[in-house]
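Peer 1: Below is the sequence, then the predicted model.
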Amino acid sequence: MVGVWVVLGVLLVGGIAGAALRARNGRIRTAKARERALPEPVAQALDPGAAVTLVQISTTFCAPCRHTKAILSPLAERTEGLRHVELDVTDQPEVAQALGVLRTPTTLAFSPDGTELLRISGVPKGPAVLEALDEHLSASSTGSTR
């Protein structure tokens, strides 16, 4: 009988942990003010001609990273002022560490001057990304297409 209670307890704790992780996946958070320099690969990826550059931090064997790219690349192609760049940090973990990235995929939105606007952990939802970036995209251009 004790074994049944242990199994039920483990299932309950696992279910709660899974629900908490699922709730955090794709959540958009505004960036905290940071005064640190951007790692060189990220600084090079920024597009001075785009109002917002989405830098997706990925690793080679990350299935959600491929799904994130499939969402963000077309979104950037059809939205004026938005650029998407995927940065594979498999062989350069110091980049992820410098940015404070603890999991992949994590997507960071940067202004042309390198200011972090927001970050998304996990697979984002396209409409939610556009909604969160609306003020930055509309400030640079009045005719963005969605």
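Peer 2: Right, received. Where do you want to start?
Peer 1: all contacts plus neighbour counts: C-alpha atoms, from now on.
Peer 2: OK.
Peer 1: which helices and strands sit right next to the helix or strand that contains L54?
Peer 2: Per DSSP states H and E: L54 is located in strand 52-58. On a contact count with 3 or more Cα pairs under 8 Å, 6 or more residues apart in numbering; DSSP states H and E, strand 52-58 meets strand 82-88, strand 106-110.
Peer 1: Just the residues contacting the first one, thanks.
Peer 2: Contacts of strand 82-88 from elsewhere in the structure, counted by Cα atoms under 8 Å, 6 or more residues apart in numbering, are 41-42, 45, 47, 50-60, 69, 72-73, 76-77, 137.
Peer 1: V42 falls within a strand, correct?
Peer 2: No. Going by DSSP: H, G, I helix; E, B strand; the rest coil, the assignment for V42 is helix, not a strand.
Peer 1: in terms of contact, does it touch L54 like I think?
Peer 2: No. Using Cα atoms under 8 Å, V42 is not in contact with L54, being 10.3 Å away.
Peer 1: want to compare, so here's the second one:
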Amino acid sequence: MTGILVLVGTLLVGALAGTGLSLRNGRIRRPAMASDSTPPPTPVADALVPGAVTLVQLSTTFCAPCRHTRAVLSRIAESTAGVAHVEFDIADRPQLAEDLRVMRTPTTIAFDDKGTELLRIGGVPKLDALRAALAPHVRLTD
């Protein structure tokens, strides 16, 4: 009887953890306060496109969701004036992940051309949600 209770408890904890993680995947978060933002690290600052919102994707080579994220971000950058997309492999630059407080891949951070963080997404972004989040910062087209 004890074995069955342990099994049921383990399955319940696993199901709750999986549900919690899937609800957080692709969720868009905005910085708490604009005054709290610190300038981005030099590699990111150098990659920002003047006059545009730059979507900075942090990924790793072996990350399957990173490929899906790349497709979504590329589609938005190609179809939206004033949006650029750059990608950094944090396996090659672990300090960059630490400086940006990134705990998982893929993570996308949108910066304006001054280096202010506009939003952050952990996981694969949802196309429509990302378009809506970018709308106040750029002119969206299809």
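Peer 2: Everything's here; your move. Being a predicted model, the structure only gives us computed values, none of them experimental.
Peer 1: Now the TM-score, please.
Peer 2: TM-score of the superposed chains, computed with TM-score structural alignment, normalised by the length of structure 2, equals 0.94; 140 aligned residues with a Cα RMSD of 1.1 Å.
Peer 1: Name the single longest helix found in structure 1.
Peer 2: helix 2-24 (DSSP state H).
Peer 1: mean deviation of it from structure 2?
Peer 2: Helix 2-24 of structure 1, aligned to structure 2 and superposed, deviates on average by 0.3 Å (mean Cα distance after the TM-score superposition for structure 1).
Peer 1: next helix or strand past the strand holding L54 of structure 1?
Peer 2: Counting by DSSP H and E, what follows strand 52-58 of structure 1 is helix 63-77.
Peer 1: List the buried residues of that next one.
Peer 2: Neighbour counts using 16 or more other Cα atoms under 10 Å place P64, C65, R66, T68, K69, L72, S73, L75, A76 of helix 63-77 of structure 1 among the buried residues.
Peer 1: counterpart of it in structure 2, which residues?
Peer 2: Using TM-score structural alignment, helix 63-77 of structure 1 lines up with residues 64-78 of structure 2.
Peer 1: what's the mean distance for that stretch versus structure 1?
Peer 2: Average distance, stretch 64-78 of structure 2 versus aligned residues of structure 1 after superposition (mean Cα distance after the TM-score superposition for structure 1): 0.8 Å.
Peer 1: Outside of that stretch itself, which residues are in contact with it?
Peer 2: If you take Cα under 8 Å, 6+ apart as the criterion, stretch 64-78 of structure 2 is touched by 55, 57, 59-60, 83-85, 105-106, 123-127, 131.
Peer 1: of all those residues, which two lie farthest apart?
Peer 2: Within the contacts of stretch 64-78 of structure 2, T60 and R131 form the most distant pair, 24.3 Å apart (Cα to Cα).
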